[in-house]
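>>> Pasting a predicted model and its sequence here:
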Amino acid sequence: MFGQGYQFWTKADEDGNFTIDNIRTGEYNIYAWVPGFIGDYKYDVVVNITEGCDINMGDLIYEPLRNGPTLWEIGIPDRTAAEFYIPDPDLKYINKLYVNHPDRYRQYGLWERYADLYPDGDLVFTVGISDYKNDWFFAQVNRKKEDGTYEGTTWQIKFMLRDVDHTGTYTLRLALATAHLAELQVRVNDPKSDPPLFTTGEIGHDNTIARHGIHGLYRLYNIDVAGVELVEGENIIFLTQAMNTDPLQGIMYDYIRLECPPSTSS
């Protein structure tokens, strides 16, 4: 509602039908999202709610974002990082309530386990070989160094291209499940390129990592990758979380997808 910030939520049934009751009088926008699809639906017309009204919205059709065929994807577009690798907790912090529990992420100190698992180098995910359930850490956090300070981390996604459309534009879609005082920088095939191909700037005050959650505010970034940036053979996307002043800064990914230019096969 304009100027007031009221929100009223519901969940559609399996046929897509929904009802929202007891809405305060005012002007509203309608937003929706569908598990399994990236992005948000927004109804183009402001809905005016008056006392006692009954409005049938008819069919609301969402067309998910897509520019071309999928080259590869990592994760499930469900706005959480629950499908990724969640490590066992440090035994000195373990909460027995969440041992063998579906919500494994509700253990204290899991952010420190990243440095235990990747003490000398960062995560490398190879498309077609790696499995995001086992090889993609659920949160991109800082690494604690021996002197007690922290350093940002750079993850790599390696993938092969048989043919490259050098005149076309590829689309990298990065959906984040949460961010806290983070900056995500994206580079392609050059880890030191300055400026990076894309940066979010500083984002997020979700505090999801500290509160042992698995999602916060959803963010979706759609990044154009010029075909001239890619090569036939192995390519690497570098994902750098650049803010490095404390252990709780970081991001959780929801879903990552690389799309070919329109009318291009992989």
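Yep, it's here.
>>> okay, CA-based contacts and neighbour counts for the rest of this
OK.
>>> Residue 154 is in what secondary structure piece?
Secondary structure assignment for residue 154, by DSSP states H and E: strand 153-161.
>>> for that strand, packing partners?
Here strand 153-161 touches strand 124-126, strand 233-241, going by 3 or more C-alpha pairs under 8 Å, 6 or more residues apart in numbering; DSSP states H and E.
>>> Put this next to the first one:
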Amino acid sequence: MDPPIGFWQITPSTEFRTGGPTKQSLTSHVGPTMLAMFVSAHYSGDDLVPKFRNGEHWKKVFGPVFMYLNSSFYPGDYKLLWDDANVQMQTEVESWPYSFPVSDDFQKSEQRGCVSGRLLVRDRYLDHEDICASSAYIGLALPGEAGSWQRECKGYQFWTKADEKGCFFISNARTGDYNLYAWCPGFIGDYMFDVTLTITPGDVIDLGELVYEPPRDGPTLWEIGIPDRSAKEFYVPDPNPLYINKLYVNHPDKFRQYGLWERYAELYPDNDLIYTVGVSDYTKDWFFAQVTRKGENNTFLPTTWQIKFKLDEVNKNGIYKLRVVVAMSALAEMQVRFNELTVSQPRFSTGLIGKDNAIARHGIHGLYWLFNIDVKSDWLVEGENTIYITQPKCTSPFQGIMYDYIRMEGPPKEDV
């Protein structure tokens, strides 16, 4: 502090990290804690633990990571150190891949390749023209299935963000075989280019225009939230004053506070959450996580949330679709019922899913899950309808689900 000294960790490339651009690693730490972590199961669970069997050969280069120290002669001028570190960060990013590592396993710039193109989104229920995939995350990862990159932990990944026109350029990709993956804020689901790309030294591969058609069967009847792979837009309560972390007071990341799960029962002491479409506001009326409720003798109770909505008429000849996008699950189950809470068997169940543990570790998302539920017309009624979403697993205060986005679609229209 006197004189001010800065100690900074600069990671110029995340190519060696696991789980892609959405992966979190112990971000519950606050204060003077610095972590250079390359492989982690936090906020994801066992899926992100590399597994090796039957004499499998594997090697990978982690880093280098740059440690930067700076200082100032002016006491209290900490922003000067921060600004200087950001300038140094940009210098390191532009210097990647470094030329000084002598290992043959660390590929230099001339040994790598590039991929470019433009991504468009096609959703005829939103626009008759293709939409530019502005700010889409586009990356190369080991061959797999759409979305498999978030559970991939052995290979290298190379990601970039598309510009406002959907154009992208991925530079300095290591040689090897990859699939091109993408996801776009504002749209659900995952895109994957259906041809395996082989990167060789000096390659500049132009894929031209690519089109992603996100899951869609019919027009939107109603929606809750924003499809951004996070529960951040929902209601995050103020923390218990006994546990408050002053670093995150008046901070946009309100979720980085201890004990927020206990606030649910305080806000809903007698009944669980009820959300009425067209009346409720998800920024105020949708709790950021469907958690358990504390009972007597240190036990915990399941919770059932309700979504109420009106239908002027029900199309008896069509199938409706409920799309539930989950941003995090921690040893939880999602059961869905329509207009009948007392029936023993739900219309849909995920089964036990997720070990993300973001509730306990002050996160706002973990792994991404998309569930598409066919809704038969005879499950619905003209007038007021209720969807019941039950999370029945309740042996811990940290079991629960964070939702990203929920959308009800009507039956398909012939003219779209």
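Ah, there it is. Given the structure is predicted, the values throughout are model-derived calculations rather than measurements.
>>> neighbours around the counterpart of residue 24 of the first structure in the second structure, how many?
Counting by TM-score structural alignment, residue 24 of the first structure corresponds to residue 174 in the second structure. By other C-alpha atoms under 10 Å, 24 other residues sit near residue 174 of the second structure.
>>> where's residue 174 of the second structure relative to residue 121 of the second structure, distance?
28 Å (C-alpha to C-alpha, to the nearest Å).
>>> quick one on the thing from earlier: what angle do the strand holding residue 154 of the first structure and strand 233-241 make?
Using axes from the mean of the first three to the mean of the last three C-alpha atoms, to 10 degrees, the inter-axis angle of strand 153-161 of the first structure relative to strand 233-241 is 160 degrees.
>>> can you pull the buried residues of strand 153-161 of the first structure?
Residues of strand 153-161 of the first structure classed as buried: 153, 154, 155, 156, 157, 158, 159, 160 (neighbour count, 16 or more other C-alpha atoms under 10 Å).
>>> Where in the second structure does it align, residue-wise?
Using TM-score structural alignment, strand 153-161 of the first structure pairs with 303-311 in the second structure.
>>> Quick check: that stretch compared with the first structure, mean distance?
Taken against the first structure, stretch 303-311 of the second structure registers an average deviation of 0.5 Å after superposition, with mean C-alpha distance after the TM-score superposition for the first structure.
>>> I'd like the distance between the counterpart of residue 34 of the first structure in the second structure and residue 263 of the second structure.
Residue 34 of the first structure maps onto residue 184 in the second structure when the alignment is built from TM-score structural alignment. Look at residue 184 of the second structure and residue 263 of the second structure: by C-alpha to C-alpha, they are 32 Å apart.
>>> longest single strand anywhere in the first structure?
Counting by DSSP state E, the longest strand found in the first structure is strand 169-182.
>>> helices and strands around that one, which ones?
Packing contacts for strand 169-182 of the first structure, counted by 3+ C-alpha pairs under 8 Å, 6+ apart, involve strand 203-205, strand 219-226, strand 250-259.
>>> so the shortest one aligns onto which residues of the second structure?
Using TM-score structural alignment, the residues of the second structure aligned to strand 203-205 of the first structure are 353-355.
>>> now swap in the longest one and tell me
Residue correspondence for strand 250-259 of the first structure in the second structure, counting by TM-score structural alignment: residues 400-409.
>>> How many residues are close by the residue nearest to residue 160 of the first structure when sequence neighbours are not counted?
Spatial nearest neighbour of residue 160 of the first structure, chain neighbours left out: residue 234 (4.5 Å); criterion: C-alpha to C-alpha, 6 or more residues apart in numbering. Residues near residue 234 of the first structure, counting by other C-alpha under 10 Å, number 13.
>>> Residue 127 of the first structure now?
Look at residue 127 of the first structure: counted by other C-alpha under 10 Å, it has 16 neighbours.
>>> Just give me the match in the second structure for it.
Counting by TM-score structural alignment, residue 127 of the first structure corresponds to residue 277 in the second structure.
>>> same thing with residue 64 of the first structure?
With TM-score structural alignment as the criterion, residue 64 of the first structure matches residue 214.
>>> Next one: the aligned partner of residue 48 of the first structure in the second structure relative to residue 192 of the second structure, how far apart?
Aligned counterpart of residue 48 of the first structure in the second structure: residue 198 (TM-score structural alignment). From residue 198 of the second structure over to residue 192 of the second structure the distance is 15 Å, taken as C-alpha to C-alpha.
>>> ditto for residue 401 of the second structure
Residue 401 of the second structure sits 26 Å away from residue 192 of the second structure, going by C-alpha to C-alpha.
>>> Which one's more surrounded, those two?
Neighbour count, other C-alpha under 10 Å: between residue 401 of the second structure and residue 192, residue 401 has more, with 30 against 23.
>>> Identify the residue nearest that one in space, chain neighbours excluded?
Using C-alpha to C-alpha, 6+ apart and skipping residues adjacent in sequence, the residue nearest residue 401 of the second structure is residue 329, 4.6 Å away.
>>> Over to residue 231 of the first structure. Which of the three states is it?
coil (DSSP: H, G, I helix; E, B strand; the rest coil).
>>> so what's it up against?
Residue 231 of the first structure sits next to 161, 164 when contact means C-alpha atoms under 8 Å, 6 or more residues apart in numbering.
>>> Under the alignment, what does it map to in the second structure?
Per TM-score structural alignment, the equivalent position to residue 231 of the first structure in the second structure is residue 381.
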